[in-house]
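> Sharing a model that was predicted from the sequence below.
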Amino acid sequence: MENSQTARTHLNMQIAAGALLTAAVLGIYAQSLGFDFIDLDDGVYVTQNPVVRAGLTAKGVAWAFQTLHGGFWIPLTWIFLMADQSLFGGGAWGFHLTNMLLHLANSLLVLWILSSLTKSFRLSLLSALIFAVHPLHVESVCWVSERKDVLFAFFFLFAVGAHGRYAHSRKRAWLAWTFCAGFLSLAAKPMAVTLPFILLILDYWPLNRFSRESARSLIVEKIPLALMCLGFGLITLYAQNLYRGVQSLDAVPLAARVGGAVYAYGWYALKSLWPLNLGVFYPHAGMDLPVYQAVSAGFFFAAATGLAWRFRKRLPWLTGGWFFFIVALLPVIGLVQSGLQGRADRFMYIPLLGLIIGAVWTGDWLIRKRDSLAKPGIALTAAFVIFLFVVSTMQAAAWKDSITLYAHTLDVTRKNYMVHEYLGSSLAARGRSAEAAEEYKKALAINPRHGDAWYGLGCLAVNRGEFEEGAECFKQALMWEPDHVEALFGLATAQMQLGDVSAAVKNLKKVLAADPGHVQAGKSLQTLMDGTSKAMWD
């Protein structure tokens, strides 16, 4: 009878915890069902992707496994996006709904996995609640393009849970489930390449499997998973190079990468505690990072790592959580620089969990050591969770549409030439040409070498019929970015209008050599060639 009562109480606690997490996620993200797509990347993944727009088909699934579109091999993400298209008819609300439900599922998984691994339902619930409402997760949930983030995390967490079951039962079936879930996580987003190392950290704490005697066997059991992760990592590097995503050492020197990486660790840790002034893009500081910031970040990182190691026996959860955070962020910390961003909120979707674990279990340890801290500790924790909920609700509202998002980002960041250009492009697409030109000029005032801003100004000039000005803008874009295919096509278009047929033909051929599938360039070249032939006969 007593066991039955205990089981019923535990079930009621689980139902109440699930209801709390559901209310928290819906309270923040239900508003996203009224949000639009974002001009940044949503065209690549959905709105201008004819395969995704066709819905879930056999042809589409085959394409998903064959393509490196967007610079990644992410077949599972493509399949989920196609399924959304079929289920919801292409409306943005359906894609936002799925992202929200995946985040809710991930929050529930955090509760289930941590309570299973640590045997502390209370602390696991608090960790899951912070995970559910933290503002650093808003970007991953509200941005349709980041379906890959919430999807990879779902299977990543499932793999962690399966590994915990294997550690407790020693049944090899759970080891197989870990491998399968790892594959699905990697097939959604290659950031899951850190999974074998994260599992080793969890073997240290909370599974308490790690020792000198067991270290070799723990490593060996993860070799198949590690080899798979290595394969995915190599595919990703190839795909990023193919799409020119990986920056050269000339563009971002090694010293700037190391300094930026150390600074980023400190920035992420700070934003975990005080997540204000978040935006969609943070420019890489490069060699312009102030020395005092680099030194301060380096000191913080070294001190935090040293303390976590120093107290590894007394506070193993703090050590495990800190190294979870460090390792999970490694693929995107900037040592291999992909893209132009210095940091991104979305990169913290899984790494944040390490900091949450370290903070929650350490706080509980402090309260248990000194009873007088119990009441202020509970009050502070409640205030912090409410603070996170309010900030997330406000941050989510910024993702209403592209112009709102970019304007918000410009309000909270400095010298953000990329977002000035993004805003210019969004304004231009909506016919607000004068405002768009101003944004492009602001971008160029910060970075005169930004080819996309020159390209945007060129397009505006051509649309006004000022072809000479347009041609000069396109030439400026090509001066700084010789591989800018659209600027080359724009230059050829302007030259056609100016009557410089030979130059236009030459540049159109260059466009087709760089991008054989460029339909407009092919049609324009055919028109010019037909016109030239007709003129010869006339």
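Alright, I've got the coordinates.

> hey, let's count contacts and neighbours off CA atoms from now on
Noted.

> so who does residue 514 touch?
residue 485 (C-alpha atoms under 8 Å, 6 or more residues apart in numbering).

> what's the neighbour count on residue 127?
Counted with other C-alpha atoms under 10 Å, residues neighbouring residue 127 total 24.

> how about it, what does it touch?
Residue 127 neighbours (C-alpha under 8 Å, 6+ apart): 110-111, 353, 356-357, 360.

> which residues sit against the helix or strand containing residue 216?
Take DSSP states H and E as the rule and residue 216 turns out to sit in helix 215-220. For helix 215-220, the external contacting residues (C-alpha under 8 Å, 6+ apart) are 200, 210.

> Please compare the first structure with the one that follows:
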Amino acid sequence: MTQKVKTTTGIPSTRLTCGFIFLITFAVFSGALDNQFVLWDDNGFIYNNPFITSLSLENLWTMATTFHYSNWQPLSWLSHAIDYQLFGLHPAGHHLTSVLFHCWNTFWVFLIVREYLAYTCKKNLDVRVLWQSALIAAFFFGLHPLRVESVAWVSERKDVLSTFLAFPVFLTYLRYVTAQEAKRKLFWMRISLVLFFLSLTAKPMPLTLPLILLLLDYYPFARWQKSSDLIPLIREKIPFFVLSLASVLITLLAQNQIGAIKNFEQIVLTRRIANAFQSLSSIYLEKSFWPVVLSPFYYYPRTYEGVWISVVLFLTISGLCYQSWRKEKPLFAIAWLYFLITLLPVIGIVQVGEQAAADRYTYFPSLCLSLLVGAGIYSARHTKITAQKIALDKIAIFAMSAVLVLFSTLTFKQVKVWEESLNFWEQVGKTNPERGAWTLARRGNVLLLRGQVDEAIQLFVEGLKYRPNDFYLHFSLGTAYTLKKKYVEAEKEYLKTMSISPNVASVHNALGKLYAATGKLALAEENLKKAIEITPRFPLAYLNLGELYLAQNRLQLAEDAFNTALKDHPASANAYDNLGTIYSRRKDYAKAEQYFQKAVKKDKIYFQAFIHLGELYTEIGEVGKAENAYRKVLEILPDWKEIQERITALRKTEIRAPH
């Protein structure tokens, strides 16, 4: 049977549509280009991440084989490394890349909605209405305020990149299903598998995709019509399930390194289930259609008194979808199952981190909502033309346009929340007033990084008035006092944190640093070893222990500590620099030079290693190399007078040297 298609003139080409989608989406998110990095993972992911500073084979291997920042996401690291080569540490360039990925993902949604509606509406297909429906559905995805967190937060590049690779699987799988020749089917299946694998190397969010493909086999592809059809369909997707399982295991292993996975003593199962229902209704569903009072961080509620409303809503939607399915209208049931299944990894039954929910978790799941919007518009408009229908069409188009304008306005405003760190944490405090003390601690840490230590102390002290036994506030105050060299006050705060929560590795590490600074070397060693005992894979504690041994000239112990740190943090410029110092003290200048060079290769702005290279070259009489090394320091810190004086002294030495 041939497909009957209503053809109309004036339908823009796919390329023109792509350009239009890019233009509108980019305009709405363009404010992100004025944003800075924020003190929430951007420090570890971007500006303190040494192995994105070059595309060397060593760094590429590190990206692929280590759990930096307790994540395995080599493709995301690679994208950040490419950005670093193009833009350095200028935030605008990094934001630009994320915005462009999001623009393309919006176009993917247009193609997915268009192709799947065309497949399901083969009879009397109206191309003009199809194009309009797909376009509105794409903008419902692309301009939605819930997308802001994934786009305007550079660390969430992994979200837009992973989705950029996962969304086209829906198109390639459609080609697989509709292909007639075995070779073509095999080709499209392999392409789907490769895209799925790559998406998982950016972020594991799409790991439920094999289950989604089974849903598509049921509807709209009708490949799963009876129970006996299921086994062959599962068999053809075994490679997908294997990749998903591997991704789950790797993610759990990576997150468990720092204890990010909460056990059932920390958050009991009943609380997790209650939070899952409440997050599903009050955040993921409600804010999908009424996206106001968004927060970069949603805390676990203190009580779940109204959770029964969320359970009733869940059962009601599930019941309505079931009734629709019974009436042979499975679209709503499939969309609802898609939404639930794709949210399953982040719904909190396996709890990773402190958040109860997150806007970014809607990025991949929201495709089903766009499909419903597109299908609804097409169904409403693809009917017999009457005067009444024309009037209703105009009202519907005006209403949808108004919604998209409202979304765009809210999105433009939400982008500014991520403008800089202080503004960011102030917004978290406004949307979570009952957690004000915690946000005061975060704002204080931003001030610490800016060198405004006194102002930070004021915020920490203010926060402790509300929560006198808050671990994070006491720890942060201890850090501030350490920076002010008020070691007695700092020790008091660290000991208070230990009374609140004993056996925390970071506290023992901080105490170790403090005792080393005050000359209490035995206590320093004891606490650093305790930190390592609590968290055996703690490279920072090994670095601090190595520096303690180096200060005591216990060179072999120091070398062992630095090498152990490099096992878990192979991109540590600090470790390589200290190893260079060890070999320099041993008068093994060739090996010392190798380690100093490795340090600056890992981190091009690690000026201490350039200073040590300058000192080494001076000691062995390589005046020209010493001057070049010091000039590298001045490229990073141009006003450093001591380094300028060293260069002047080297030139005088060179002039006096006999020719």
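Looks like it arrived, so ask away. Worth saying up front: this structure is predicted, and the values here are computed from it rather than measured.

> TM-score of the superposition?
The TM-score (TM-score structural alignment, normalised by the length of the first structure) is 0.90; 522 aligned residues with a C-alpha RMSD of 2.5 Å.

> lining up the contacts of residue 127 of the first structure with the second structure, which overlap?
Among those, the contacts conserved in the second structure (both residues aligned by TM-score structural alignment, their matches' C-alpha atoms under 8 Å) are 110-111, 356-357, 360.

> can you give me the helices for the stretch 1-150 of the second structure?
All helices of the stretch 1-150 of the second structure, identified by DSSP state H, counting those that start in this stretch, fall at 14-29, 42, 57-65, 74-87, 91-120, 127-142, 148-152.

> can you check the stretch 301-450 of the second structure too?
307-326, 331-343, 367-381, 387-415, 421-431, 436-449.

> if you line the two up, which stretch of the first structure does the second one fall on?
It stands for helix 331-343 of the second structure. Counting by TM-score structural alignment, helix 331-343 of the second structure falls onto residues 317-329 of the first structure.

> Also stretch 153-171 of the second structure?
Going by TM-score structural alignment, stretch 153-171 of the second structure sits over residues 143-161 in the first structure.

> Now do the buried residues in that stretch.
143-161 (16 or more other C-alpha atoms under 10 Å).

> nearest spatial neighbour of residue 63 of the second structure, skipping sequence neighbours?
Spatially, and ignoring its direct neighbours in sequence, residue 63 of the second structure is nearest to residue 74 (4.9 Å; C-alpha to C-alpha, 6 or more residues apart in numbering).

> winner for burial among the helices of the stretch 1-150 of the second structure?
helix 148-152 (a mean of 27; mean count of other C-alpha atoms under 10 Å).

> tell me which strands and helices that one is in contact with?
helix 91-120, helix 157-178, helix 387-415 (3 or more C-alpha pairs under 8 Å, 6 or more residues apart in numbering; DSSP states H and E).

> May I see those arranged in a markdown table, with distance to residue 24 of the second structure as well?
Shown next, in a markdown table, are those (distance: least, C-alpha to C-alpha, whole Å):
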| stretch | distance to residue 24 of the second structure |
| --- | --- |
| helix 91-120 | 9 |
| helix 157-178 | 18 |
| helix 387-415 | 9 |
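
> any idea how far residue 528 of the second structure is from residue 514 of the second structure?
11 Å (C-alpha to C-alpha, to the nearest Å).

> higher neighbour count, those two?
For the pair residue 528 of the second structure and residue 514, the greater number of neighbours falls to residue 528 (29 against 26), based on other C-alpha under 10 Å.

> all strands in the stretch 501-650 of the second structure, in order from the N-terminus.
Along the stretch 501-650 of the second structure, no segments are classed as strands by DSSP state E, counting those that start in this stretch.

> Helices along that one, start to end?
Ranges of helices within the stretch 501-650 of the second structure are 505-517, 521-534, 539-551, 555-568, 573-585, 589-602, 607-619, 623-636, 641-656, based on DSSP H, counting those that start in this stretch.

> the inter-axis angle of the second one versus helix 505-517?
For helix 521-534 of the second structure against helix 505-517, the angle between stretch directions is 160 degrees (axes from the mean of the first three to the mean of the last three C-alpha atoms, to 10 degrees).

> Identify each buried residue in helix 521-534 of the second structure, please.
So for helix 521-534 of the second structure, counting by 16+ other C-alpha under 10 Å, buried means 521, 523-532.

> Nearest to residue 551 of the second structure among these?
Residue 551 of the second structure has its nearest neighbour among these in residue 521, at 9.9 Å by C-alpha to C-alpha.

> Hmm, residue 515 and the closest one touching each other?
Yes: assessed by C-alpha atoms under 8 Å, residue 521 of the second structure is found in contact with residue 515 at 6.3 Å.

> about what we covered before: and residue 193 of the second structure, which of the helices of the stretch 1-150 of the second structure is closest to it?
Comparing the helices of the stretch 1-150 of the second structure by C-alpha to C-alpha, helix 74-87 comes nearest, at 16.1 Å.

> Quick check: that closest one compared with the first structure, mean distance?
Helix 74-87 of the second structure differs from its equivalent in the first structure by a mean of 1.3 Å after superposition (mean C-alpha distance after the TM-score superposition for the first structure).

> From the contact counts, what lies against that helix?
helix 57-65, helix 91-120, helix 157-178, helix 182-202.

> which stretch among those helices comes nearest residue 562 of the second structure?
helix 57-65 (17.1 Å).

> Please list the outside residues in contact with the closest one.
51-52, 72-74, 77-78, 570-571, 602.

> what's the answer for stretch 169-187 of the second structure, then?
Applying C-alpha under 8 Å, 6+ apart, the contact partners of stretch 169-187 of the second structure are 111-112, 115, 188-189, 191-192, 195-196, 221.

> for stretch 518-527 of the first structure, same thing?
So stretch 518-527 of the first structure is contacted by 489, 505, 508-509, 511-512 (C-alpha under 8 Å, 6+ apart).

> Perfect, I'm done here.
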